[in-house]
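**Q** Prediction below, plus the sequence it came from.
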Amino acid sequence: MENFMFKSGTRIIFGKGAEKTVGEYVVKHSRKVLVHYGGDYLKEFGILDRITKSLEENGIEYVVLDGVVPNPRLSLVRKGIKICKEENIDFVLAIGGGSAIDSSKAIAVGTKYDGDVWDFYSGKTEPKSALKVGTVLTIPGSGSEMSESSIITNEEKNLKCGIDCELIVPEFSILNPEMCYTIPPYLMSCGIADILSHLFERYFTPTKSAILSDHLLEGAMKAVLEVGPRMKKEPKNYDNCSEIMWLATVSHNGMLDAGRISDWGSHRIEHEISALYDITHGAGMAIIFPAWMKYVKHQNMELFAQLATRVFGVADEEDKDVVVEKGIICLEKFFKSLGLKTTLTEAGVPVDRFEEMAMKAVGDSECVGRFKQLKKEDIVEILKLAI
């Protein structure tokens, strides 16, 4: 097991009607907030009204900034920063899924900085201070409601980059599983794929001994495989929604990879797909992860076979290559059962810019990923397997 530090700084308020209490938690930090969100469904289903009513009941002044879209845009982040500086706002309340939360986190670090917020995401410098952030989660999957991560898209440069910073870990996150009732089936499927991708990134590790986290990750994966189909059949079943919402949070709050090195190569590859072609992140992960597995499986066949037998129920046999291949097929079938595509061609993604995507994925480094370090030529081969 590796040395590690673990800190959970986010208060979770979980359950029915929890969003009605948001003002009670905001008022502990601020009297003037930016409410940041995207999606007409928040108004249509009365979610925004319930939240702003709670703010008003607690004497909190607020300014609204909507317009968040999947793969949140740098231009909107800059707009939010300008508002916060002009209005002397000292807290950002995100309402939505990962895009709204990541955008809010970017606004939080950008408001306390004299330069351009993209400096952080391009690696030019690191944040030294930030506004505090709270969230009301409406679309599970990203895990951003309890993580130190934020990923945004620079639409001018077709780049999707992220930061990890303790300053942007939310002070609180409100999780009401009833919010899942409003999510279109496709977006829910993308969220489920995103949850699995976060678990896989942690599972495939160069760390030699991490028995406890192996089993924790495998248990979470098995829960996703069990609850995912139930969500498709009964999207408004409260218990199913509860399981998915909490799975999404736990899979990305740092607890399950304590003591092990995570990979994140697949995410870097997918970011270039969604940056160029604006597909939903979870949909991209459903395409990239099977291709990545096929390419890197010989790095640790025992671990891949362990996944196949323990999680996907593949019968063990002497030929590990067969066991691993059956496991990957099971994963592809699971994604397809959710209505997701597992190839670039099926998803309508062009296949003529692989060299450019690989170059951007690697950036200034020689390689990405820790389970198997991937150079530009490796990424191109993975993209070819994803065709």
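**A** Right, received. Where do you want to start? Numbering: from 1, shown residues only.
**Q** contacts, neighbours, all on C-alpha from now
**A** OK.
**Q** Quick check: next helix or strand after the host helix or strand of G110?
**A** Assigned by DSSP states H and E, G110 belongs to helix 98-111. Moving toward the C-terminus from helix 98-111, the next helix or strand (DSSP H and E) is helix 118-121.
**Q** Please compare the first structure with the one that follows:
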Amino acid sequence: MLNFEYDNKTKIIFGKGTENEVGNYTKLYGKKVLLHYGRNSIKKYGLYDKVVASLKANNIDYVELGGVQANPRLKLAKAGIELTKKENVDFILAVGGGSVIDSAKAIALGHYYDGDVWDFYLKGIRPEKVLPVGVVLTIPAAGSESSTATVISDEETGLKRGYGDVSLRPKFAILNPELTYTLPNYQTSCGVVDIIGHVIERYMTNTTDVELTDRLCESVITTVINNAPKALNDNTDYASRAEIMWAGALAHNGLVGTGREEDWASHGMEHQLSAVYDIAHGAGLAIMYPAWMKFVYKHDLNRFALFANKIFGLEINNSNLEETALKGIAKLEEFYKSIDMPIRMSDINITDENINIMAEKATHTSDIIGSFVKLNKQDIINIYKLAL
């Protein structure tokens, strides 16, 4: 196990009706709030009215900025930065899923910065100060509600980049599984894939003697796999949606990665896939993980056999670990298909015309990505080809 520090100060408020308490928590941090959200769903289903009523009940002034899209755009984040500066905002309340939260974090980064907020994503500079952020979560997926991470897409260059800093952990996150009842099944499935992906990035590691976090990783993944069909079958099944929502937070709050090397190559490759084709992140991950696994599994047959055994209950064939490893990858594909996710680019009519462009973008800031197996540009091209 590697040395580590773990510090997560995001306060989680979990359960039914908790969105009605948002004003009580917001007033601890700000008096004038940027209310940041996506399109019309929070207004259509009444969440907007509940949030505004709670803010007003606590004498909190607010301005609002909607319009966040999947694969959140740099242009909107910059508009948000201008708005927070103009209105002297001292807190950002993100009401939505990972895209909204990531956009809010980008605005938080840029509020006190004199330069271009994109500098953080391209150059990895550290912020001296950020605006505090709070969350009312509507889509369990990204884990951004209690993570250090934010991912933004620049429409002009076609680049999609992530950034992380401990200062970006939200001050609080309100998680009510009831708010996910209105999600289309496609969004729920994309979220499930994203949650599993966040754990795979930690599980596939070169670090030895990490039994505790291995078991934590396996528990999060199997819990999501067990509960996804129930949630998709009955959108109002509170129990299954509660399990998935809490798993989403645990998958990406840093806990399951403590003391171990992490990979993140699949996320890096998917970011360019969704940047070029504007597909949902979860759908892109369902395509990229099996391809990546088929390219790297021989690097550690024992770990892939363990994955097959612990996640899917397959018996380990000690005389042929490769057979067990490949069966585990096939089982993952089978699960993705069972929740109506694509597992090949061809499933969503993507051809090979942009593979070289995506590989170039994936290595835009570094010639090598990943740590479980270090991948160069040609490796990435080969993985994209496996994903076709």
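**A** Structure received. No experiment lies behind these values; they were computed from the predicted model shown.
**Q** buried residues in the helix holding G110 of structure 1?
**A** Neighbour-count burial for helix 98-111 of structure 1 flags 98-111 (criterion: 16 or more other CA atoms under 10 Å).
**Q** Next, format those residues as TSV and append distance to N154 of structure 1.
**A** Output for the buried residues of helix 98-111 of structure 1, formatted as TSV (distance: CA to CA, whole Å):
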residue	distance to N154 of structure 1
G98	16
S99	13
A100	15
I101	16
D102	13
S103	12
S104	15
K105	15
A106	12
I107	14
A108	17
V109	16
G110	14
T111	18
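**Q** So the most far-flung residue of structure 1 relative to its centre: helix, strand or coil?
**A** Here structure 1 reaches farthest from its C-alpha mean at E318, the gap being 36.5 Å by CA atoms, centre = their mean. Assigned by DSSP: H, G, I helix; E, B strand; the rest coil, the conformation of E318 of structure 1 is coil.
**Q** Touching, G15 of structure 1 and P177? I think so.
**A** Yes - between G15 of structure 1 and P177 there is a contact under CA atoms under 8 Å: 6.5 Å.
**Q** Next up, the contacts around the residue nearest to S144 of structure 2 when sequence neighbours are not counted.
**A** In space, and not counting its chain neighbours, S144 of structure 2 is closest to G98: 5.6 Å by CA to CA, 6 or more residues apart in numbering. Shown in contact with G98 of structure 2 (CA atoms under 8 Å, 6 or more residues apart in numbering): I139, P140, A141, A142, G143, S144, E145.
**Q** Closest one of those residues to N253 of structure 2?
**A** N253 of structure 2 has its nearest neighbour among the contacts of G98 of structure 2 in G143, at 6.8 Å by CA to CA.
**Q** Compute the number of surrounding residues for that closest one.
**A** 28 (other CA atoms under 10 Å).
**Q** What separation is there between it and G96 of structure 2?
**A** 12 Å (CA to CA, to the nearest Å).
**Q** Assign a three-state SS to the residue lying closest to M341 of structure 2 once chain neighbours are set aside, would you?
**A** What sits nearest to M341 of structure 2 in space, not counting adjacent residues and going by CA to CA, 6+ apart, is A283, at 6.0 Å. Under three-state DSSP, A283 of structure 2 falls in the helix class.
**Q** can you count the residues close to A283 of structure 2?
**A** 27.
**Q** from memory it sits against V193, does it?
**A** Yes - using CA under 8 Å, A283 of structure 2 is in contact with V193, at 7.4 Å.
**Q** and Y277 of structure 1, what pairs with it in structure 2?
**A** Aligned counterpart of Y277 of structure 1 in structure 2: Y277 (TM-score structural alignment).
**Q** number of nearby residues for F4 of structure 1?
**A** With other CA under 10 Å as criterion, F4 of structure 1 counts 10.
**Q** D165 of structure 2 contacts R126, correct?
**A** Yes - using CA under 8 Å, D165 of structure 2 is in contact with R126, at 7.4 Å.
**Q** before we move on, back to that, ok, and the most crowded of the contacts of G98 of structure 2?
**A** E145 (36 neighbours).
**Q** residues contacting that one?
**A** Taking CA under 8 Å, 6+ apart as the test, what E145 of structure 2 contacts is G98, I101, V135, L137, R169, P170, A173, A249.
**Q** Greatest separation within those: which pair is it?
**A** L137 and R169 (14.0 Å).
**Q** returning to what we had before: what distance do you get for the residue farthest from the centre of structure 1 to E86 of structure 1?
**A** Taken as CA to CA, the span from E318 of structure 1 to E86 of structure 1 is 67 Å.
**Q** Please apply the same query to A108 of structure 1.
**A** 14 Å.
**Q** same deal with T280 of structure 1?
**A** Taking CA to CA, one finds T280 of structure 1 at 33 Å from E86 of structure 1.
**Q** does the closest residue in space to K360 of structure 1 that isn't next to it in sequence sit in a helix or strand, and which one?
**A** In this structure, K360 of structure 1 finds its nearest non-sequential neighbour in E272, 7.0 Å apart by CA to CA, 6+ apart. Per DSSP H and E: E272 of structure 1 is located in helix 265-277.
**Q** what does that helix rub up against?
**A** For helix 265-277 of structure 1, using CA under 8 Å, 6+ apart, the contacting residues are 71, 153, 155, 158-161, 201, 279-281, 284-285, 288-289, 292, 349, 357-358, 360-361, 368-370, 373-374, 379.
**Q** filter the residues you listed to the buried ones?
**A** By 16+ other CA under 10 Å, the contacts of helix 265-277 of structure 1 give 71, 153, 155, 158-161, 201, 279-281, 284-285, 288-289, 292, 349, 357-358, 360-361, 368-370, 374, 379 as buried.
**Q** Pull up the distance across stretch 276-283 of structure 2, start to finish.
**A** 14 Å.
**Q** nope, stretch 244-264 of structure 1 is what I was after
**A** Using CA to CA, first and last residues of stretch 244-264 of structure 1 are 22 Å apart.
**Q** In structure 2, what stretch matches that stretch?
**A** Counting by TM-score structural alignment, stretch 244-264 of structure 1 pairs with residues 244-264 of structure 2.
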